[in-house]
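S.K.: predicted model follows, preceded by the sequence.
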Amino acid sequence: MGSNIGNRLEHLQQAVRLLQSHPSIHVMRVSSVYETEPVGLTEQAKFLNVAVKLETSLEAKELLGACQSIENKLGRMRKIRWGPRTADLDILLYNTDHIQLEDLIVPHLRMSERAFVLVPLVEIEPEVRNPITGMLYREEPAMQQDGVSLWKKVESIGDFLQQN
């Protein structure tokens, strides 16, 4: 998840609360909060990013719908590709599935190239592997990139939701 408009932390907290309130989603873990440089359109504010591990009985396409609904509730506007946003919820992985649909590709297409995705992901799942290549994500070259700074350490979901 990422946010770079308004109260970035509050948007991420609200997104986690909305995920938790879904009857078919159980939030299991939230990473620490990282501040990251924007990618693509660089003339915008820095992002706060977290990774969230969850369990769900939803199919991947249904989970995508739930994530997009949360983005909409948080005021996400899709006007500029890679532009500023209140909330961006991406499905990085779905079990070890390889999914290629028109509007959903899992594993996320560019995640292996993006430290802002890999650093929080590897924090909560150090042994997670790319389901296509079998490579540990913590061994990806992108893990060495600059532009990702620890913003707030998170010890638990409750800790994350209570931070200011």
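M.R.: Okay, I see it. Numbers count the residues shown, from 1 in each chain.
S.K.: could you use CA atoms for every contact and neighbour count after this?
M.R.: OK.
S.K.: do a quick rundown of the helices in this structure.
M.R.: Secondary structure of the chain by DSSP state H: the helices cover 8-21, 60-73, 115-124, 157-162.
S.K.: take a look at this one as well, against the first:
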Amino acid sequence: MKVVLALGSNLGDRFETLQGALDSLFDAPGLDFVAVSPVYETDPVGGPEQGPYLNAVVIAQTTLDPWTLLERAQGEEDAFGRVRTERWGARTLDVDLIMVGDVVSDDPRLTLPHPRAHERAFVLVPWLRVDPDAVLSGRRVADLLTGLDQDYVRLRTDLTLQRPI
């Protein structure tokens, strides 16, 4: 199954955190790396006042079920010191499951596809860059971006995530 993951960080060494998370996500079996987007710097959306994020999107293939993927993503967040005290607050690492194959879930702990991905340029811009034919819930990601504010999503040509080791 194809899986799309969104990575974000706005505390500490943001770039090192993204690279470290990318490397460790693929340390265990069941998740195979396909591609990673360029890195983008973005202003925070919603939540309390906080510093800018670095964001990227990762495409992978998996044999894991969505719940196992969620556990792995949350384990990575914990390993990188994420503290969940404030909704949409600053974080060392955020790993969101955007889609896992054609799985649809309305469970409050795991909603798939991600319930707000279609309105988040900080997810859609990098995703489109790494997968120009991307589709989310039957709609082309390129079409979903139409009308969304993309000015706050800035390409960082000085930062390049490396394929996981």
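M.R.: Nice, thanks for sending it over. Everything numeric in this text was worked out from a predicted model, so none of it was measured.
S.K.: go through the helices of structure 1 and name the closest to residue 103 of structure 1.
M.R.: Set against residue 103 of structure 1 and scored by Cα to Cα, the helices of structure 1 come closest in helix 60-73, at 8.7 Å.
S.K.: mean per-residue distance, that closest one to structure 2?
M.R.: Taken over the aligned residues, the distance from helix 60-73 of structure 1 to structure 2 averages 0.4 Å (mean Cα distance after the TM-score superposition for structure 1).
S.K.: residue range for that helix in structure 2?
M.R.: Per TM-score structural alignment, the counterpart of helix 60-73 of structure 1 in structure 2 is residues 66-79.
S.K.: list the buried residues for the matching stretch?
M.R.: 66, 69-70, 72-74, 76-77 (16 or more other Cα atoms under 10 Å).
S.K.: same thing with stretch 95-109 of structure 2?
M.R.: Across stretch 95-109 of structure 2, burial judged by 16+ other Cα under 10 Å covers 95-101.
S.K.: that one corresponds to what range in structure 1?
M.R.: By TM-score structural alignment, stretch 95-109 of structure 2 lines up with residues 89-103 in structure 1.
S.K.: residues contacting that stretch, please?
M.R.: 1-2, 60, 64, 67-68, 71, 105-108, 111, 131-132 (Cα atoms under 8 Å, 6 or more residues apart in numbering).
S.K.: likewise stretch 48-61 of structure 1?
M.R.: 1-4, 8-9, 12, 24-36, 94, 104, 116-117, 120-121, 124, 151.
S.K.: ok, 7 Å please
M.R.: 1-4, 8-9, 24-36, 94, 116, 120-121 (Cα atoms under 7 Å, 6 or more residues apart in numbering).
S.K.: show me what stretch 45-53 of structure 2 is in contact with.
M.R.: 8-10, 41-44, 87-90.
S.K.: rerun at 6 Å
M.R.: 9-10, 41-44, 88-89 (Cα atoms under 6 Å, 6 or more residues apart in numbering).
S.K.: swap in stretch 124-136 of structure 1?
M.R.: When contacts are defined by Cα under 6 Å, 6+ apart, stretch 124-136 of structure 1 is touched by residues 31, 96, 137.
S.K.: redo those residues as CSV? Include distance to residue 43 of structure 1.
M.R.: CSV is the format used below for the contacts of stretch 124-136 of structure 1 (distance: Cα to Cα, whole Å):
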residue, distance to residue 43 of structure 1
31, 26
96, 35
137, 28
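S.K.: just the ones of these in strands?
M.R.: When strands are assigned by DSSP state E, not one member of those lies inside them.
S.K.: tell me the residue in structure 1 aligned with residue 32 of structure 2.
M.R.: Using TM-score structural alignment, the partner of residue 32 of structure 2 in structure 1 is residue 26.
S.K.: would you check how far apart that match and residue 39 of structure 1 are?
M.R.: Applying Cα to Cα, to the nearest Å, the value for residue 26 of structure 1 to residue 39 of structure 1 is 30 Å.
S.K.: that older thread, among the buried residues of stretch 66-79 of structure 2, which one sits closest to residue 162 of structure 2?
M.R.: For those, the closest approach to residue 162 of structure 2 (Cα to Cα) belongs to residue 76, at 17.6 Å.
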